[in-house]
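K.L.:
Can you look at this prediction? I've put the sequence above it.
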Amino acid sequence: MSDRDSDSDRDRDRAYDDPYLIVSSDCHAGLPTEQYRPYLDSRFHRAFDEFLGQRDARREEATRLGIRNEAFAARWFHDHEEGLRGGWDTGQRLKELDGDGVAAEVVFPDADAVDSQTAAPFGVGLGLSGDQDPELGMAGARAHNRWLAEFVSERPERHCGVALLPVTGEPDEVVAEIHRAKASGLGALMIPSMWVDKAPYHDRRYDPVWAAAAATRMPVVTHSGAAPRHEYGDHLGIYVSEVTWWPARPLWFLLWSGVFERHPGLRFGIAEAGCWWLPNQLWFMDRLYLGAHGGKKLSPFAELKRPPSEYLDRQVFICATNTKRRELAQRYEIGVDNILWGSDFPHPEGTWPATRQWLRDTFHDIPVAESRRMLGLAAAEVFGFDTGKLAPIARRIGPTPADLGQPADQAAVEASWARSRETGRHWLTGSDFPVLGVAP
């Protein structure tokens, strides 16, 4: 064996042994709602008091509709009382992140997804919607953004704060909030997944907003939560079946209207909506663009200069919270670098506080190099984390591939996925549709 071969083996061994640098692309933080008062412009205090006075009624309605389970809520808060303080307490939060092996996180609003006791003012957190009162909506968003900027400033290398952006308001005011949020230290923008009765996102009135987001290098993200709940009655299954569809819907509005073509620096993501739906959606959109029979009768897609999958790879990412094994099996169609894992801390539907075991159960047969991308490195690039500053943290808390049950013989693991990897997007490679390599 030559010295070069020996060095190569040592490098490969070192890469295998290195702890993972894990970045959660979807976590949540928020003050207990009443504590937002100092961050809210004083002229909105009376309206805020009225909003607070309606909390009990909102909780009772959620229980009636089956959205809130009283017994589960009592058990959840009892069992996790200390850790849940990490929703707004930095010291506790870092303890919980360290315990999960998470070096850095992207921070969305609403730490409490059970009782909504940390909802941003006027319901502009995960319930951010296009039909909210424009003045109250922007006031509530600014209050949360001010607090969040303070919160993430304590350990800025570990947190990317997501500013709330009621984008359906007046464009000049929306653009001003983008620049204010950027100057305060926040790093991304969450827009409503539903515009309701306002202009859809293909409307050119939003072009200044997309341009400002691109110029400030702040990714724009939708997040699951809002949905037309008034339509569902007490049929919770309807809500659950389509709640992830609403944050995905803006993707094809932005794509087909040429927003990604006009604003190549814009990055757009979808959070907590899974990515199981994307391979078929991408297949369908590519076929339309490339001249499938069903699309030939339609007008030319003049706004696009390339197939949808190319825009996806260039500008789109999926914050695939609690990523499922079925989704990992589809990663060569979705794009490995387009999948950004998230823990959803501190929500009960996420992986906390058992993230390490969850990672082992889910990633044990995924190649280490690909796991490193999906578990952290891709998110670090999208959200602008400094991996040099995170490296010592990862060495201290990060699980190793061995901790995830990933074998040292990576050649065998790579070989087991060779067919799926070579097939990739079968509608572009001309390959046979692959058999999924991972059980559901």
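P.N.:
Sure, I can see it.
K.L.:
going forward, measure contacts between C-alpha atoms and count neighbours the same way
P.N.:
Fine.
K.L.:
Residue 221 in helix, strand or coil?
P.N.:
strand (DSSP: H, G, I helix; E, B strand; the rest coil).
K.L.:
That one and residue 267, how far apart?
P.N.:
Distance, residue 221 to residue 267, using CA to CA, to the nearest Å: 8 Å.
K.L.:
out of these two, which sits in the more crowded spot?
P.N.:
Using other CA atoms under 10 Å as the criterion, residue 221 and residue 267 rank with residue 221 on top: 27 against 23.
K.L.:
Just to check, the more buried one is in contact with residue 167?
P.N.:
No: the criterion here is CA atoms under 8 Å, and residue 221 misses it with residue 167 at 11.6 Å.
K.L.:
Please enumerate the shared neighbours of these two.
P.N.:
The contact sets of residue 221 and residue 167 overlap at residue 191 (CA atoms under 8 Å, 6 or more residues apart in numbering).
K.L.:
Now do the strands in the stretch 101-250 of the chain.
P.N.:
104-108, 159-164, 188-190, 220-223 (DSSP state E, counting those that start in this stretch).
K.L.:
The stretch 301-440 of the chain now?
P.N.:
For the stretch 301-440 of the chain, strands defined by DSSP E, counting those that start in this stretch occupy the ranges 316-321, 339-342.
K.L.:
of all those strands, which lies closest to residue 151?
P.N.:
strand 339-342 (19.8 Å; CA to CA).
K.L.:
Would you mark the buried spots in the closest one?
P.N.:
Neighbour counts over strand 339-342 (16 or more other CA atoms under 10 Å) mark 339, 340, 341, 342 as buried.
K.L.:
Which strands or helices does it pack on?
P.N.:
strand 23-28, strand 316-321, helix 378-383 (3 or more CA pairs under 8 Å, 6 or more residues apart in numbering; DSSP states H and E).
K.L.:
For residue 200, find the nearest of the ones you listed.
P.N.:
When those are compared (using CA to CA), the closest one is strand 316-321, at 18.9 Å.
K.L.:
Tell me the gap between the closest one and the middle of its chain.
P.N.:
Computed by CA atoms, centre = their mean, to the nearest Å, the separation of strand 316-321 from the middle of its chain amounts to 5 Å.
K.L.:
Likewise for stretch 153-172?
P.N.:
14 Å.
K.L.:
Can you name the residues that contact residue 338?
P.N.:
313, 316, 317, 318, 374, 378.
K.L.:
and with 6 Å instead?
P.N.:
Residues near residue 338 by CA atoms under 6 Å, 6 or more residues apart in numbering: 317, 318.
K.L.:
Check it against this one:
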Amino acid sequence: PRIMDVCAQEDAIVVPESGMQGVSVARMGMASSRLARNEPLGRKPGHKPDVAHMKDPELVALFNSGYAGMRKGLVDGAHRYEDQDVDGLAAEFLYPGFFAMFGFPDTELLVALQKNYNDWLHDYTTASNGRLYGLAAIPVQDPVAAAEELDRVIKLGFRGGCIPCTSPAGRPYFDEDYEPIWSLAEEAGFPLSMHVGCGSYVPPEYRPTKARRDAIADYAATQHTVQGTIVEFLCRGVCERHPNLKIVVAEFNAGWIAHWLDRVEQGLARERRNMDEPYTGAPPHEIWRRQFYATIEDDRPALATRHLIGVENLMWGSDYPHTDSTWPCSIDVLDELFDGIAPEDRDRITRNNVQELYGIH
């Protein structure tokens, strides 16, 4: 199998044995195009640069050149420090950029792909001289293979991993088949992340159809994708059985969390009389504070409600190298975003929390 350019914003994984059939892989816009074109950064105070230029013919031509037209650090971990230095970052945790990797219907292919990805990610981050940390993909669609891969990546030195932000259809995360995964992750102190877009299946609204979907409404409601999944952990016994398991809700932002946790507790109070087994766990907001984290970018509502969410439960990220990243002006964005906020809160959200969660110093 190999990767080849297909068109302006797309690559494909080509498998020769299948008659040169390819799996389409969309190439997400790269933040580095801003510097490559020496273009001004249009943005509002406290926010990331805008992305209004994505259909610009010159930019499309740049994408046509493939990753060869981008910064070296995108494909070579030994050069990633150059991008970090531009942005004022000491280190980064890396999430998968190929979201479809978590939702292939062919489970055997999914397991093989994620194992290969983890091997590549290990090589890429190892070349970075300690400034990159990879988050391994865990193929939960096959719980037995997932437990084996989890054990393997822990031994390779990974400090955390990713699971789909939607549990596999018909097998919610409170199913007993996943217990070996949660137990091993808990025992190893291995946080598991659920990243936006990394679902175990393609939601109906994103499947090919003649009907035009409302992209604005979809974007505004992105957090709905993961909310039901969090409830599977919060209210269905997983966190009660595994009180030291850590879960990261990644790139869904967090301004919605304080109100949503109130709704979860109200819903639990209303429905507990109808539950097959009585709920005996701690209140959901206490479990959240104990076991959950959320990442933010330029999320003012999250900072305004940080004491309800938990200052210790928030972590900032730049989303580099995607086009809607705060790169290369992250420090300016943070200065504006945290204006008027206690320095110790900024230190926690931008550095201390992630260091403590993953055990780096």
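P.N.:
Thanks, I have it. Note that the structure is predicted; figures quoted are calculated from it, not measured.
K.L.:
Throw the strands of the stretch 101-250 of the first structure into a markdown table and include distance to residue 94 of the first structure, thanks.
P.N.:
Output for the strands of the stretch 101-250 of the first structure, formatted as a markdown table (distance: least, CA to CA, whole Å):
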| stretch | distance to residue 94 of the first structure |
| --- | --- |
| strand 104-108 | 9 |
| strand 159-164 | 10 |
| strand 188-190 | 21 |
| strand 220-223 | 23 |
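K.L.:
do you know which of those strands lies nearest residue 134 of the first structure?
P.N.:
Of all the strands of the stretch 101-250 of the first structure, the one in closest proximity to residue 134 of the first structure, counting by CA to CA, is strand 159-164 (13.1 Å).
K.L.:
is it fair to say residue 4 of the first structure lies in a strand?
P.N.:
No: counting by three-state DSSP, one finds residue 4 of the first structure to be helix, located in no strand.
K.L.:
That one -> the second structure?
P.N.:
Mapped onto the second structure by TM-score structural alignment, residue 4 of the first structure lines up with nothing.
K.L.:
Counterpart of residue 17 of the first structure over in the second structure?
P.N.:
Checking with TM-score structural alignment, residue 17 of the first structure has no match.
K.L.:
ok, residue 17 of the first structure to residue 169 of the first structure distance?
P.N.:
Applying CA to CA to residue 17 of the first structure and residue 169 of the first structure gives a distance of 50 Å.
K.L.:
Please apply the same query to residue 70 of the first structure.
P.N.:
36 Å.
K.L.:
now the counterpart of residue 264 of the first structure in the second structure, what's its secondary structure?
P.N.:
Matched by TM-score structural alignment, residue 264 of the first structure corresponds to residue 243 in the second structure. Classification of residue 243 of the second structure by three-state DSSP places it in coil.
K.L.:
excluding its backbone neighbours, what's nearest residue 243 of the second structure?
P.N.:
residue 291 (7.2 Å; CA to CA, 6 or more residues apart in numbering).
K.L.:
In the first structure, what residue corresponds to that neighbour?
P.N.:
Applying TM-score structural alignment, one finds that residue 291 of the second structure aligns to residue 315 in the first structure.
K.L.:
isn't its match right up against residue 264?
P.N.:
No: with contacts counted by CA atoms under 6 Å, residue 315 of the first structure stays clear of residue 264, the gap being 7.3 Å.
K.L.:
More neighbours: these two, which one.
P.N.:
residue 315 (20 against 15).
K.L.:
gap between the more buried one and residue 366 of the first structure?
P.N.:
In terms of CA to CA, residue 315 of the first structure sits 25 Å off from residue 366 of the first structure.
K.L.:
And residue 151 of the first structure, by the same measure?
P.N.:
For residue 151 of the first structure, the distance to residue 366 of the first structure - CA to CA - is 35 Å.
K.L.:
between these two, which one's more packed in?
P.N.:
residue 366 (23 against 19).
K.L.:
Please name the residues that touch the more buried one.
P.N.:
By CA under 6 Å, 6+ apart, residue 366 of the first structure has no neighbours at all.
K.L.:
tell me, how many neighbours does the counterpart of residue 141 of the second structure in the first structure end up with?
P.N.:
Under the alignment (TM-score structural alignment), residue 141 of the second structure pairs with residue 168 in the first structure. For residue 168 of the first structure, the neighbour count with other CA under 10 Å is 24.
K.L.:
Who's the closest spatial neighbour of residue 168 of the first structure, skipping the chain neighbours?
P.N.:
Closest residue in space to residue 168 of the first structure, ignoring its immediate chain neighbours: residue 130 at 5.7 Å, by CA to CA, 6+ apart.
K.L.:
I figured that neighbour hits residue 195, correct?
P.N.:
Yes: counting by CA under 6 Å, residue 130 of the first structure does reach residue 195; the two are 4.0 Å apart.
K.L.:
Looking at these two now, which is surrounded by more residues?
P.N.:
residue 130 (24 against 19).
K.L.:
Return the residues in contact with that one.
P.N.:
Applying CA under 6 Å, 6+ apart, the residues near residue 130 of the first structure are 168, 194, 195, 196.
K.L.:
Looking at the first structure, name the residue matched to residue 114 of the second structure.
P.N.:
Under the alignment (TM-score structural alignment), residue 114 of the second structure maps onto residue 141.
K.L.:
Hmm, its match is touching residue 162, no?
P.N.:
No: applying CA under 6 Å as the test, residue 141 of the first structure and residue 162 come out as separate, 10.8 Å apart.
K.L.:
Could you check which of these two has the larger neighbour count?
P.N.:
Ranked by neighbour count (other CA under 10 Å), residue 141 of the first structure and residue 162 place residue 162 first, with 29 against 24.
K.L.:
residues contacting the closest residue to that one other than its chain neighbours?
P.N.:
Excluding the flanking residues, the one nearest residue 162 of the first structure by CA to CA, 6+ apart is residue 188, at 4.6 Å. By CA under 6 Å, 6+ apart, residue 188 of the first structure lies in contact with 162, 218, 219.
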